[in-house]
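1. Need a 3D model of the sequence below.
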Amino acid sequence: MEPPSVSVIVVSRGRPALLSRCITGLSQLDWPRLELVVVACPDGCAVVSARPDAAAIKLVPFDVPNISAARNHGIAAAAGEIVAFIDDDSVPEPSWLRHLLAVFADPEVAAAGGHVIGRNGITLQWGSRAVDSGGVATPLAIHADKPTVLTGRPGRAIKTEGTNMALRREALAAAGGFDPAFRFYLDETDLDMRLAAEGAAVAIVPRAQVHHGYAESARRAGNRTPRDLFEIGASTMVFLRKHCPPELHARHLERLRADQRARLLRALRDGPLDPLDVRRILHGLERGIADGAARPTGETTPLPRAAEGFRAFAARPGATHHVFTGPWRRRAALRRAAQDAVAAGDLATVLLLSPTALYHRMRFRPEGFWEQAGGIFGRSDRGDPLFTLHTRRSRAHAEVARLATVRPLSEDGRTGGKTPDPIRMIR
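-> From the prediction side, this is the model:
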């Protein structure tokens, strides 16, 4: 049976370097029927147009600060049976779509969401969650590794994340896509609530993983310090108007104010903000709440079919994934080896292991390979012991085993066999 075609939609505004990195990550996906739709500002369009694979990308110019409207433009251009969404400051694991789309073999599944990895590249940022009519998310007690299909109900939805979600294109377009009243924040959560009200089945797929960077934007600094809370206030108010009983609005707004005030006071204590900044940003929150109380909402109309047919974007299904490891002093040689493997059409992960107990961090480099750095004796999973006795090779094998569920480092996809040892030591 042929796998479904998928259109991956990336919205980008003001982050061209991160957009390029995201596209490089998408080009390494293990999925054969892939279309890439990029909705971007002029800087983003320039970066896409300069790429050697530009002709294979559907590029939609859009320079309005409204992520819902931008995503709707992307849906209108998408010709895949499934549409998937990822943010420009994110990079997917190569197996992302293979896991995320498998659940659509069940015709009852309308949408699917995966797990999101945080800035250190290892710790879970967002896992399996439900969300209520006040926009409050709570963990779901479901299988930690296998897909689970759930159905929400009015007032309680299965939570998907905007940087790691997929839906059937035909049904999403017929429903009008995302509500443009949500210019930023709670846009996908509103869609989750609408799906729940319809009794739609939503799958949570823990192995479908995306790394999310929380990059700098007009609304937050690179260290996640808030710069502006206007749209958070506005979207919260719109969400309450659409989904929450009016008698509960005041309680949820007070929770919002308390949470954001505490967040700003932490930034004041740690130094990024001064008292005038806190006052200005809180004032912006209140202005946003007032704006959201009057903002037109619910104006979604069916989206058109794509004017152009499916445009294939070449990824790397079945590519061999190599692991290169060695001491920190050999990092230049390790990185060159990884780049050579990527240039040859393979995938690569570099393990930089120092003789220390430093914590590990994982990142996807712009050159197109994964790099994990830390101590031979240090912990990667933050729940592990602070110190574990290892040799360099045993530690490398332990990390390969940890990653095996989402990154098949020991599998030779072209031959269908197993390589005896995927690890290449550079001393």
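
2. C-alpha only now, for contacts and for neighbours.
-> Will do.

3. Figure out the length between the terminal residues of stretch 239-254.
-> The first residue of stretch 239-254 is 15 Å away from its last residue (CA to CA, to the nearest Å).

4. Report the distance from it to the chain centre.
-> Between the mean C-alpha point of stretch 239-254 and the mean C-alpha point of its chain there is a distance of 28 Å (CA atoms, centre = their mean, to the nearest Å).

5. before we move on, what about stretch 99-112?
-> Relative to where its chain is centred, stretch 99-112 has its mean C-alpha point 18 Å off (CA atoms, centre = their mean).

6. got the end-to-end distance for that stretch?
-> In stretch 99-112, first residue to last residue: 10 Å (CA to CA).

7. Stretch 180-198 too?
-> By CA to CA, the extent of stretch 180-198 from end to end equals 20 Å.

8. Could you give me the buried positions within it?
-> 180-197 (16 or more other CA atoms under 10 Å).

9. what does stretch 250-262 give?
-> Across stretch 250-262, burial judged by 16+ other CA under 10 Å covers 252-253, 256, 260-261.

10. now, among these, which is nearest to G222?
-> Q260 (17.6 Å; CA to CA).

11. The structure of the following sequence is requested for comparison with the preceding one:
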Amino acid sequence: MEPSSSIDVSIVIPTHSEKRWASLTRTIASAHAQTHPAAEIVVVVDHNPPMAERLRREFPGVTVLENAYARGASGNRNTGAFHTRTPFIAFLDDDTVASPHWLAGQLTPFADPSVVGTGGGIIPAWAGVRPTWLPDELLWAVGVSYTGMPTRTAPIRNVWSANMIVRRDAFLAVGGFRTGFGKLGDQNRPEDTELCLRMSASAGGRWMYVPDATIDHEVPAERSTFGFLMRRCYAEGRGKVQMAGLMPKDQELGAEKDYLRRTLPRAVARNLARAGSGRGGYHALQAATVVAAVLAAAWGGGVETLAALFESAATATPAPES
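-> The predicted structure is shown next:
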């Protein structure tokens, strides 16, 4: 079922560096090419005035804003989202290309008033050859859909901000993305997951995943290395511990636990069986990569847990009397 053509939606695209100018240009073009036209396309520049001026000159049909908050993706997205006036807000990253039916497909579940947000499939656009040692279960590390996600339209706990649509009223009710928590520098905290959990809890609603509402997400060569994967998993471990500290005590990281207890062990067993049957030595490498990824994430989680404990102890220790 196609959404009504009268449904108004705005598209927000955060950006920060002219190094991504070529990919940003492709993102904007794909936003303009939707079969369900957007009411407004908003590009938000993260504390880079010369880039903002260039965008205004070269894209007169696009609203160009500058981040009104501290540097970072969360404030960048909030700046664009708070500017919009449409009942739905879509988010794309500046290194993605949306398929022509992306908006139409992902708006469809909103016919159910209990749906507060949707996400779609993210397909990797490898700059080079995909590493043979990288299993499908770990593709989330390069920002794309991975094995373990639904294969048809279905409820899901959270989606990714690279491919997300929200009800504006539900988004505003929780204050948008948590500023100061998202991606900045070498920090890679799950601000999109945290937003999804807050919106669901506040509105009593749910998220839907639409795998056929796809975007292509660039994967540069530097993200195709084993070292990057280990750093990404380590950062994910730290970020999930930080996110858990922000959540109510009665909310557990159930999706993460299921992924660790079921999806990853199955990946190890499957790849070891294939390697043992002579179907390619790279399967053994994929099994070893899963184990290494889990260890890296556990290391990151342990470091963050210890850091939080030390900070709590320091805060609780009274200052010595003068």
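
12. Superposed, how do the two chains score by TM?
-> These two chains, once laid on top of each other, score a TM-score of 0.63 by TM-score structural alignment, normalised by the length of the second structure; 247 aligned residues with a CA RMSD of 4.1 Å.

13. From the buried residues of stretch 180-198 of the first structure, which land in helices?
-> Among those, DSSP state H puts 187-197 in helices.

14. what's the longest helix anywhere in the second structure packed up against?
-> With residue count as the measure and DSSP H as the assignment, the second structure has helix 282-316 as its longest helix. Applying 3 or more CA pairs under 8 Å, 6 or more residues apart in numbering; DSSP states H and E, one finds that helix 282-316 of the second structure contacts helix 226-246, helix 264-276.

15. Return the most buried member of those helices.
-> Of all these, helix 226-246 carries the top mean neighbour count, a mean of 19, counting by mean count of other CA atoms under 10 Å.

16. Show me where the stretch 1-150 of the first structure has its strands.
-> Listed in chain order, the strands of the stretch 1-150 of the first structure (DSSP state E, counting those that start in this stretch) span 6-12, 34-40, 57-61, 82-87, 90-92, 109-117, 124-126, 129-132, 137-139, 148-151.

17. Next, format the ones you listed as JSON lines and append mean neighbour count and distance to V47 of the first structure.
-> Shown next, in JSON lines, are these (neighbours: other CA atoms under 10 Å; distance: least, CA to CA, whole Å):
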{"stretch": "strand 6-12", "mean neighbour count": "26", "distance to V47 of the first structure": "11"}
{"stretch": "strand 34-40", "mean neighbour count": "27", "distance to V47 of the first structure": "10"}
{"stretch": "strand 57-61", "mean neighbour count": "20", "distance to V47 of the first structure": "11"}
{"stretch": "strand 82-87", "mean neighbour count": "24", "distance to V47 of the first structure": "16"}
{"stretch": "strand 90-92", "mean neighbour count": "28", "distance to V47 of the first structure": "17"}
{"stretch": "strand 109-117", "mean neighbour count": "26", "distance to V47 of the first structure": "26"}
{"stretch": "strand 124-126", "mean neighbour count": "16", "distance to V47 of the first structure": "28"}
{"stretch": "strand 129-132", "mean neighbour count": "20", "distance to V47 of the first structure": "35"}
{"stretch": "strand 137-139", "mean neighbour count": "14", "distance to V47 of the first structure": "36"}
{"stretch": "strand 148-151", "mean neighbour count": "17", "distance to V47 of the first structure": "38"}
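
18. Any chance of the ones you listed in TSV with distance to E216 of the first structure as columns?
-> Below are the strands of the stretch 1-150 of the first structure laid out as TSV (distance: least, CA to CA, whole Å):
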stretch	distance to E216 of the first structure
strand 6-12	12
strand 34-40	16
strand 57-61	21
strand 82-87	13
strand 90-92	12
strand 109-117	17
strand 124-126	17
strand 129-132	25
strand 137-139	24
strand 148-151	33
